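**Q** coords please:
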Amino acid sequence: MRSDQRTERTFTERARRAQILDAAVDVLAERGYNGASLSAIAERIGVSKGVISYHFAGKDELLREVVSSVLADSRDYMGPRVESATSYAAALHAYVQSNLEFLDQNRHRIVALIEVVNGTPPDRPAPYGPGHRNAVRSLTGMLERGQQSGEFGKFDPHFVAVALRAAIDACSELLRDDPEADVKAYGAQVLEIFERGVRP
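**A** Take a look at the predicted model:
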């Protein structure tokens, strides 16, 4: 096979995988975890179930990839905003604000993610587990550095990180229950509570 043929095949395969992921998001958001069968996803884009099986080993792998893609895009959106902050207080503000902005701008995908997280049977690896632990670890580190700098007061940074992540993740559940939820108003309340709580 010529190099240009391999490149074209790789491009085509990436495009097909992206199409399948988009279809999975749509079906998850509309029918929930139990309704997101490979057959239903294949039907959404007018292909055979075998086409999906060619790109993904099964439903578990496909839906885990849905979660991974949403989390990766979230990190790409938040990262530059948090890293450009000139103080730890500003970084905390950017962390919460950018996270909730991403949820607000990606409601459909967030509902799909929550369906996967809530629907995955307990005997299978939690699709959001590693991402959640990494987020808590990173946030804990930022809070610790803020304390060391004197910008933040005395509190347990791990517990506060867990609580803040829980407050942000609760917004995802809110969107699942109410697609028209006011994320900006919710975010303003979360910021007010936690910014007040970390002050010296």
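
**Q** please count neighbours and contacts with C-alpha atoms only from this point.
**A** OK.

**Q** quick one: list the elements packing against the helix or strand harbouring Asp26.
**A** In this structure, Asp26 sits in helix 3-35 according to DSSP states H and E. Counting contacts by 3 or more C-alpha pairs under 8 Å, 6 or more residues apart in numbering; DSSP states H and E, helix 3-35 packs against helix 38-45, helix 49-55, helix 59-83, helix 107-119.

**Q** can you put those helices in CSV and add distance to Ala90 and mean neighbour count?
**A** Output for these, formatted as CSV (distance: least, C-alpha to C-alpha, whole Å; neighbours: other C-alpha atoms under 10 Å):
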stretch, distance to Ala90, mean neighbour count
helix 38-45, 42, 17
helix 49-55, 42, 15
helix 59-83, 8, 17
helix 107-119, 25, 22
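
**Q** and His93, how far from Gly150?
**A** 17 Å (C-alpha to C-alpha, to the nearest Å).

**Q** more neighbours: these two, which one.
**A** Between His93 and Gly150, counted using other C-alpha atoms under 10 Å, the more crowded position is His93 (19 against 13).

**Q** nearest spatial neighbour of the more buried one, chain-adjacent residues omitted?
**A** Leu191 (6.9 Å; C-alpha to C-alpha, 6 or more residues apart in numbering).

**Q** other residues contacting the helix or strand containing that neighbour?
**A** Assigned by DSSP H and E, Leu191 belongs to helix 183-198. For helix 183-198, the surrounding residues in contact (C-alpha atoms under 8 Å, 6 or more residues apart in numbering) are 89, 92-93, 96-97, 100-101, 103-104, 152-155, 164, 167-168, 171.

**Q** one more to line up against the first:
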Amino acid sequence: MRPENNPGGQKVRSFIETARRAQIVASAIEVIAEQGFANASLARIAQHAGISKGVISYHFAGKDELMEEVVTQVYAEAVQHVLARIEGLESATELLRTQIIASAEHMRDHPAQVKALGEIFYNLRLPDGRPRYGIDTSEELLQSLENIYRFGQESGEFRPFDVRVMAVSHSAAVDSMFAYWTAYPEHDLEAHAHELADLFEHAARTQEAPHS
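**A** Next up, the predicted model:
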């Protein structure tokens, strides 16, 4: 039986169902990272997970829905890691630097996730052929970055500038860092993240702000 709906219309999943979905997502990440998006069929993912294809079809309407769940879970894990690292920080400069460095820390420990995300972002399409994921699906992230830069301006740490422009540039730079590291795994991701943090701190701060 499929999960019953709760009064709000949302499906209530049991612990076993939640664990099974997580298992399928984990296998999807590994298969995509190893064989690419095009070769990551539901049959291959099921084989990797040690289950039947029908089990995947029970939990997901199709490959597109599974790919969306991969993105959702990967980002949720990354956000949890970053939030844990920024907890208790009081300055915008610390928040800015830690957001970049903690993101790199998490992805450094999860290279298959980075590779899988790149494959999904490049290949997953809407019915009209447009990419499923793009700048127009990044609003929540951009707003969170804007909040950091706006906080810095209000505290006097950062100079006046358009926070949307800075947030878009920040997001694009982090994405490019991960794309470069995926192409060149020997690249020092930690050093890159620290350089990037330096770059955006210098770009944002006022003349009077102390060096970190």
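
**Q** select only the buried ones of the contacts of helix 183-198 of structure 1 in ChimeraX?
**A** In ChimeraX syntax, the buried subset of these is picked out as below (16 or more other C-alpha atoms under 10 Å):
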select :89,92,93,96,97,100,101,103,104,152,153,164,167,168,171
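
**Q** before we move on, the earlier item: got the angle for the helix holding Asp26 of structure 1 vs helix 107-119?
**A** Here the directions of helix 3-35 of structure 1 and helix 107-119 differ by 60 degrees (axes from the mean of the first three to the mean of the last three C-alpha atoms, to 10 degrees).

**Q** which positions in helix 3-35 of structure 1 come out as buried?
**A** Those would be 17, 20-29, 32-33, for helix 3-35 of structure 1 by 16+ other C-alpha under 10 Å.

**Q** widest-spaced pair of those?
**A** Arg17 and Gly32 (20.5 Å; C-alpha to C-alpha).

**Q** isn't His59 of structure 2 up against Gln23?
**A** No. If you go by C-alpha atoms under 8 Å, His59 of structure 2 and Gln23 don't touch, sitting 11.2 Å apart.

**Q** aligned to Pro157 of structure 1, what sits in structure 2?
**A** Residue correspondence to structure 2 (TM-score structural alignment): Pro157 of structure 1 is matched to Val163.

**Q** give the full set of residues in contact with the one residue sitting closest to the centre of structure 1.
**A** In structure 1, the centroid-proximal residue (C-alpha atoms, centre = their mean) is Leu71; its distance is 3.6 Å. With C-alpha under 8 Å, 6+ apart as the criterion, the residues that contact Leu71 of structure 1 are Gly131.

**Q** state the distance from it to Phe102 of structure 1.
**A** Separation of Leu71 of structure 1 from Phe102 of structure 1 (C-alpha to C-alpha): 10 Å.

**Q** repeat for Glu144 of structure 1
**A** 25 Å.

**Q** neighbour count for those two, which is higher?
**A** When Glu144 of structure 1 is set against Phe102 and neighbours are counted by other C-alpha under 10 Å, the residue ahead is Glu144, at 20 against 17.

**Q** which non-adjacent residue is nearest the more buried one?
**A** Pro157 (6.0 Å).

**Q** so what corresponds to Glu195 of structure 1 in structure 2?
**A** Per TM-score structural alignment, Glu195 of structure 1 is aligned with Glu201.

**Q** quick one: the match of Pro157 of structure 1 and Gln153 touch, right?
**A** No. Between Val163 of structure 2 and Gln153 there is no contact under C-alpha under 8 Å: 9.3 Å.

**Q** hang on, the earlier thing: which one of the helices and strands packed on helix 3-35 of structure 1 lies nearest to Pro179 of structure 1?
**A** Short answer: helix 107-119, nearest of the helices and strands packed on helix 3-35 of structure 1 by C-alpha to C-alpha, at 7.3 Å.
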